[in-house]
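> sequence plus the predicted model coming up.
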Amino acid sequence: MSEYVLYNAPQSTCSQRVRYTLHTKGLPFEEHKLDLFRGDQLKPEYLAVNPNGLVPALVHDGASVLDSSVIMEYLEDIRPDVAPLRPSDPLKVAAMRAMMRYIDEVPTPAVRVPSYNLAFLPHYQAMTEEEFLAVCESKPLRREFLLKMGRTGFPKTEMDEALGRLQRGVDRFARWLEESGGPFVLGHALSLADIAIMPVIVRMDDINLGHMWASASAVGRWLDLIRNTDAFQQTYYHGSLLTEKYPHLQTLKTTAA
């Protein structure tokens, strides 16, 4: 078995963060791709790794490390000598961690709402009510989220609220870039905060929400820089974008353009 074993899902934004961090640091890992709609994350063998039934989970030398933000910090803790992703100044570290908390609390959960309504809802609509409730009960950290969505999708009020949170997240991100002088949120060097927000911005662009940073050119430049990294190409292999998995989203994007 490899020293690092990553259990994740291609389209999972939290999984994408961890894949990018591993690739940036050049750490080879064994990847297990879980099919979340087949319930791979709820099978006993995976629950033994992560009792929360969520992805990603990293197993390092036989020990589980859970939660994408925790995994990213853990990788920096054990390999700070390779492609450092955390500044040396404690004040800048504190600022970086505050950014990561904001990202985890505002834009990251918000992007799930349009993602589920546009891409994932048909999976749940195909279930019976009993099957859907069983799935909700089996996911302790997503139970309320799924129950709010139901089998008819999030209502317009929920979508509008999520889009508002995404806009605030993008505006805050643009301000970080402006204040740091760019091209990254802490200045010249890529950090864990950039990687934390990366899947949100990539997802928004993928589902035709890129117009939200039309007035913030720094965000577009940042995205171009990220996409041109080797780690991005390795992280976003085919099937990682929703438009690659769900062709109707590509049609909607083309129509809107």
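Arrived safely. Residues are numbered from 1 along each chain as shown.

> could you use CA atoms for every contact and neighbour count after this?
OK.

> what about Glu137, neighbour count?
Number of residues near Glu137 (other C-alpha atoms under 10 Å) recorded here: 14.

> over to Ile195?
Ile195: 21 neighbours (other C-alpha under 10 Å).

> and for Val170?
The burial count for Val170: 22, using other C-alpha under 10 Å.

> check Ala48 too.
12.

> and what of Ile103?
22.

> please give me every residue in contact with it.
169, 196-197 (C-alpha atoms under 8 Å, 6 or more residues apart in numbering).

> relative to Phe173, how far out is it?
9 Å (C-alpha to C-alpha, to the nearest Å).

> still on that earlier bit, got the contacts of Ile103 as TSV, with neighbour count columns?
TSV is the format used below for the contacts of Ile103 (neighbours: other C-alpha atoms under 10 Å):
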residue	neighbour count
Gly169	22
Ala196	26
Ile197	23
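
> hold the first one in mind and look at this next one:
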Amino acid sequence: MKLYHDPVSTTSRPVTLLVETLGLPVEMETVSILGGEQNRPAYLAVNPKGLVPALELEPGIVLTECTAILQYLACYHAPELYPCAPLKRARVNEMLSWFSTDLHLCLDVLTVYPQTLLAGTFSAETCAEMAAFAAPRLARQLDLLDRTLSTHPFVAGEAMTIADFLGVAYVTMAELVDFDFGPWPAVCAWIARMKSLSGWDTAYAAFEGLRAAGRLVPAA
């Protein structure tokens, strides 16, 4: 298997964290989205969507979309991370969907991205309006997540699942803008638990390096 990914891609990091933590035999190939490599013919031949990640199972058979790749890898290599029991799996799918929609929209799309990955795309006034629109909605969502994590250690229950791998990638994007998670201590504790995974430092090294250097604006 070959994983096409970019360490600065929000949706690549859940997959690379899973691969690194489990020690899966996956060949890794970086596709630089800051350099525009996702739009080059060689990569479009692999994934016509021009997005990362993409998992090539064998020549001509490619799986795209972060959640689908997480589900596939967990089913084959770590079924405890994506349990088969109908209710438990539904809980995981519920959190995957919620992180990918409501929380991602308010925290990342409306709050973080305009100041970082999309810097210069919108005026300062528009960025402020977007953040102001998102703020009360985001607070309610983080309140909900904090209540969930105050009753059990992971987002779908007592055991870690692929929903935690996806969720922590979306949530930690807020570190780019020094977002204060102090009012949500259970969320802070969960982030710390996820950062203690054996694959974290490798999966997040390039992202942290770019964050420290302030290089998160796409090349012209």
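Okay, I see it. For clarity, every value in this text was computed on a predicted model and none was experimentally measured.

> overlap between the contacts of Ile103 of the first structure and the second structure?
Among the contacts of Ile103 of the first structure, the ones still in contact in the second structure (both residues aligned by TM-score structural alignment, their matches' C-alpha atoms under 8 Å) are 196-197.

> would you turn the contacts of Ile103 of the first structure into CSV with secondary structure and distance to Ser69 of the first structure?
Output for the contacts of Ile103 of the first structure, formatted as CSV (DSSP: H, G, I helix; E, B strand; the rest coil; distance: C-alpha to C-alpha, whole Å):
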residue, secondary structure, distance to Ser69 of the first structure
Gly169, helix, 17
Ala196, helix, 7
Ile197, helix, 11
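
> mind giving me CSV with the contacts of Ile103 of the first structure and columns for distance to Gly182 of the first structure?
Listed next are those as CSV, based on distance: C-alpha to C-alpha, whole Å:
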residue, distance to Gly182 of the first structure
Gly169, 17
Ala196, 16
Ile197, 15
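
> which residues of the first structure fall in strands?
Using DSSP state E, the strands of the first structure run over 4-8, 30-33, 57-60, 63-66.

> stretch 112-119 of the first structure maps to which residues in the second structure?
Under TM-score structural alignment, stretch 112-119 of the first structure corresponds to residues 109-116 of the second structure.

> burial of Glu178 of the first structure, as a residue count?
18.

> show the contacting residues for it.
Contacts of Glu178 of the first structure (C-alpha under 8 Å, 6+ apart): Ala218.

> ok, 10 Å please
172, 184-187, 216, 218-219 (C-alpha atoms under 10 Å, 6 or more residues apart in numbering).

> now do Gly53 of the first structure against Glu244 of the first structure, distance only.
When distance is defined by C-alpha to C-alpha, Gly53 of the first structure is 25 Å away from Glu244 of the first structure.

> look at those two and report which has more neighbours.
Gly53 (23 against 14).

> which one in the second structure is aligned with that one?
Per TM-score structural alignment, Gly53 of the first structure is aligned with Gly50.

> what's around the spatially closest residue to its match that is not a sequence neighbour, how many residues?
Of all residues not flanking Gly50 of the second structure in the chain, Gln38 sits nearest, at 5.0 Å (C-alpha to C-alpha, 6 or more residues apart in numbering). Using other C-alpha under 10 Å, Gln38 of the second structure has 25 neighbouring residues.

> tell me if I'm right that Gln38 of the second structure and Glu29 touch.
No: the criterion here is C-alpha atoms under 10 Å, and Gln38 of the second structure misses it with Glu29 at 11.9 Å.

> got the contact list for stretch 176-186 of the second structure?
107, 111-113, 115-117, 139, 142-154, 171-175, 187-188, 191-192, 207-208, 210-212, 214, 216.

> again, 8 Å this time
Outside stretch 176-186 of the second structure, the residues that reach it (C-alpha under 8 Å, 6+ apart) are 112, 115-116, 142-143, 146-147, 149-150, 187-188, 211.

> show me those that map onto helices.
142-143, 146-147, 149-150, 187-188, 211 (DSSP state H).

> what segments of the second structure are helices?
Under DSSP H, the second structure gives helices at 13-22, 41-44, 66-77, 86-98, 124-151, 162-172, 185-195, 200-213.

> using a markdown table, lay out these together with distance to Leu55 of the second structure.
Converted to a markdown table, the helices of the second structure look like this (distance: least, C-alpha to C-alpha, whole Å):
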| stretch | distance to Leu55 of the second structure |
| --- | --- |
| helix 13-22 | 10 |
| helix 41-44 | 12 |
| helix 66-77 | 7 |
| helix 86-98 | 19 |
| helix 124-151 | 30 |
| helix 162-172 | 16 |
| helix 185-195 | 23 |
| helix 200-213 | 16 |
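
> and these: which comes nearest Leu3 of the second structure?
helix 13-22 (8.4 Å; C-alpha to C-alpha).

> so where is the closest one in the first structure?
Using TM-score structural alignment, helix 13-22 of the second structure pairs with 16-25 in the first structure.

> in the second structure, which residue sits furthest out from the middle?
In the second structure, the residue that sits farthest from the middle, by C-alpha atoms, centre = their mean, is Glu125; the gap is 27.5 Å.

> what's the spacing between that one and Ala131 of the second structure?
10 Å.

> same question, Ser9 of the second structure
Applying C-alpha to C-alpha, the value for Ser9 of the second structure to Ala131 of the second structure is 21 Å.
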